[in-house]
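J.: Please work out how this folds:
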Amino acid sequence: MNYQFVEKSNRLIQLEALIPRLKQSHPNFHELNIQLGKDLAGYVGEKNLRYYFEFIQAKKVIHLSGLRLHGSTYYTQIDHLIATPHIIFIIEVKNRKGIIAQNQHGQYVQQYQQTSVTFDNPKHQADIQKRQLDYILRHHGFPCIPIIPIVAFPHNSVQLDVSITSKEVMVAQEVPFFTNDCLANNRQLYYNDHQLQQLEKLLRSLHQPREVDLIKDYNIKLEDLNTGVLCPLCRNIFMQRQYATWTCSKCENSDPTAHHQALRDYTHLFSPIINNRTARWWLGLSCYSLTYRLLSEFPVIKPSGRKAVQYNLSSLNKIDKSS
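T.: Here you go, the predicted structure:
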């Protein structure tokens, strides 16, 4: 079985680029910092859950992660989709720790370190995803197939309270056992190999990542940002350029290519296109010739008229988004 790597969402990528640079005096700093923690926890949870998929006993299967599909009336986000010729599983991941219980109103409650937090019933979320996926399949002419929604808690310190009685809500270790039992009890063939391949092709084509522009959405101005080259190890200390390398005053890390991450941050927050003047501002440099040398490794976009020479930084983003 081939499993798709879990990728970071566009919002998480932008948050990781933004938070170390956003001044804490910005009115939305606290909100965005909390969102970063939530998104990062969700990403780690999805990655951790993927390990258990290796124990699912299915020969013909497709796996897609982070699907965002337009259903009957609105978009639905599916953390993991595992499709076999017999059953489709959709998995909602909740990377929460502590004791998870369900109250008399159907809400879920997380109890951790003497604090109690209420959150939406993830089983209801998974059921909505099931209905939306069923609509999409029927709309595109696919045969009806059982769709089983699962809610998985992958954090190693989570404990599910006895008040959670749904058999589709489980800790991560139970996922392969549950799916294998479902497959063993349902051997009816709904999709052949060709239909399974067409399903994967369709879902990939329908996937629409959420468009994110944190700079615009939160009215972040240029003066709200701290510019410079962040240490790749500390990620909160700006490095100095000395003797053809970047040096961190805190951990003494030396890295001649540390500006690559700074420029990569720029592409995530603004654009993959940059000129010398903007690069000097962003990298915290004053020397035109030094900035020219740093940018010279990137393709030049031919200027028109009196427009300044621009460089294409897109190659910096040709990296594994699951890193």
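
J.: can we go C-alpha only for contacts and neighbour counts from here?
T.: Fine.

J.: count of neighbours near residue 158?
T.: Burial of residue 158 is recorded as 19 neighbouring residues (other Cα atoms under 10 Å).

J.: hang on, isn't it packed against residue 101?
T.: No. Under the criterion of Cα atoms under 8 Å, residue 158 lies out of contact with residue 101, with a separation of 10.8 Å.

J.: Which stretches in this protein count as helices?
T.: Applying DSSP state H to the chain gives helices spanning 10-18, 29-50, 122-139, 175-185, 193-206, 214-217, 259-269, 276-283, 288-295.

J.: helices or strands next to the third one in the packing?
T.: Right, the one you point to is helix 122-139. Packed against helix 122-139 by the contact rule (3 or more Cα pairs under 8 Å, 6 or more residues apart in numbering; DSSP states H and E) you find strand 75-83, strand 88-93, strand 147-153.

J.: List just the one of those that sits closest to residue 56.
T.: Closest to residue 56 of the helices and strands packed on helix 122-139 is strand 75-83 (Cα to Cα; 10.0 Å).

J.: Would you mind getting the angle between that closest one and helix 122-139?
T.: Using axes from the mean of the first three to the mean of the last three Cα atoms, to 10 degrees, the inter-axis angle of strand 75-83 relative to helix 122-139 is 80 degrees.

J.: Proceed likewise with the subsequent sequence, for comparison:
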Amino acid sequence: MIVLPLEKTWELQQLETIVARYNRRDGLWRRLDEAYGRQLAGYLGEKSLYYYVNLWPRDEVLGLFGLRARGVSGYFQTDLLVVTARFMLIVEAKHLKGELSINESGQLLQRVDGVTEVYGNPLVQAEIQRYQLEKLLQRHGFDHPPIYTCAAFTHDKAILNIPDPPHNLMTSQRLFEYYQMLYRSNRAQLSRAEVTKLAVFLKDQHTPLDCDVMADFGVRAEWLAQGVPCECCDGGMMRYHYTKWICGACGCVEAEAHWRGLRAFAVIFRTMWVTNKQARAFLGIRSRSTCQRLLASLPMEGERSTARYCLEGLFR
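T.: Below you'll find the predicted structure:
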């Protein structure tokens, strides 16, 4: 059973919405797009683990995706943490394609189309997470079964070129086999109630990272394209015209694209409130009355020039 479901991080959501609105000809767009690609790869890697978690007995396995909690110093984050009565397992997911190897210094090397990229060793990362997790549980007086770690390569185009790899370094297809091995090798140390209590405690410790991509990359609001990115084509922007949204690139028509645009506003500017003036500037609507009509169904606070509209309902 999934106790902490996988969600897109605020950083990924912010990058996703900013990249769609930023001028591709500007040099900063490449940096934003590369950062978005890294965040998206991590998300896709974790998402692919859902299949294998669902193969494990639902009444015996509790899974937490993307757990971020305070450790010995600062925060630590796991891609997937599995809690059972017999053992706990930290899975470090790597969504990398191409030929993958580990050099004598323990670095992970990725080679794609003749280009080599260098990454940290995922097993070392998982071991650091294990240490942090153990200290967290000790600090709060929790007894726990043994904590194991593994690194799983989730991309279907990954080629592992690692002679005699450690038993806990694998492609994601071997996760089910690895789970069975750990299950046979360990006896139950916690009751079902204790497993649930431990998993719920860890869920309560989860603290999502608060980030501000606009500030981190020096992006100004006026640099973002007005309107709503079209979902029918690549790069087109929709503008509101006589009760409907129309894409200037492909002609696609939508009736309620403004809700998608307002969700993007909330993500980019890290707020659940918007004024009529802010909505007009972001959505590219000239008429105050037209914008007020589009916002009318949202909860409102204040009156006239001080009115602002709550966007929380758009995320439910």
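
J.: Got a TM-score for the pair?
T.: Put the two chains on top of each other and the TM-score (TM-score structural alignment, normalised by the length of the second structure) is 0.94; 315 aligned residues with a Cα RMSD of 1.8 Å.

J.: Relative to residue 225 of the first structure, which of the helices and strands packed on helix 122-139 of the first structure is closest?
T.: If you check each of these against residue 225 of the first structure by Cα to Cα, strand 75-83 wins as the nearest, at 31.3 Å.

J.: what's the average per-residue distance for the closest one once overlaid on the second structure?
T.: With mean Cα distance after the TM-score superposition for the first structure, strand 75-83 of the first structure departs from the second structure by a mean of 0.6 Å once superposed.

J.: buried ones in that strand?
T.: By 16 or more other Cα atoms under 10 Å, the buried positions in strand 75-83 of the first structure come out as 76, 77, 78, 79, 80, 81, 82, 83.

J.: now stretch 279-297 of the second structure
T.: The neighbour-count criterion (16+ other Cα under 10 Å) identifies 279, 280, 281, 282, 283, 284, 285, 290, 291, 292, 295 as the buried residues of stretch 279-297 of the second structure.

J.: What of stretch 182-195 of the first structure?
T.: 183, 190, 191.

J.: One more: stretch 134-148 of the second structure?
T.: The neighbour-count check on stretch 134-148 of the second structure (16+ other Cα under 10 Å) flags 134, 136, 137, 144, 145, 147, 148 as buried.

J.: What's the separation between residue 278 of the second structure and residue 260 of the second structure?
T.: From residue 278 of the second structure over to residue 260 of the second structure the distance is 15 Å, taken as Cα to Cα, to the nearest Å.

J.: likewise residue 303 of the second structure?
T.: Looking at residue 303 of the second structure against residue 260 of the second structure, where the rule is Cα to Cα, the gap reads 25 Å.

J.: These two: who's more crowded?
T.: Here residue 303 of the second structure and residue 260 are set side by side on neighbour count (other Cα under 10 Å), and the busier one is residue 260, at 12 against 8.

J.: quick one: the more buried one and residue 230 touch, right?
T.: No. At 10.2 Å, residue 260 of the second structure does not count as touching residue 230 under the criterion of Cα under 8 Å.

J.: picking that back up, would you point out the most distant pair within the buried residues of stretch 134-148 of the second structure?
T.: Every pair in those was compared (Cα to Cα); the two farthest apart turn out to be 136 and 148, at 15.7 Å.

J.: Count the neighbours of residue 52 of the second structure for me.
T.: Neighbours of residue 52 of the second structure using other Cα under 10 Å come to 14.
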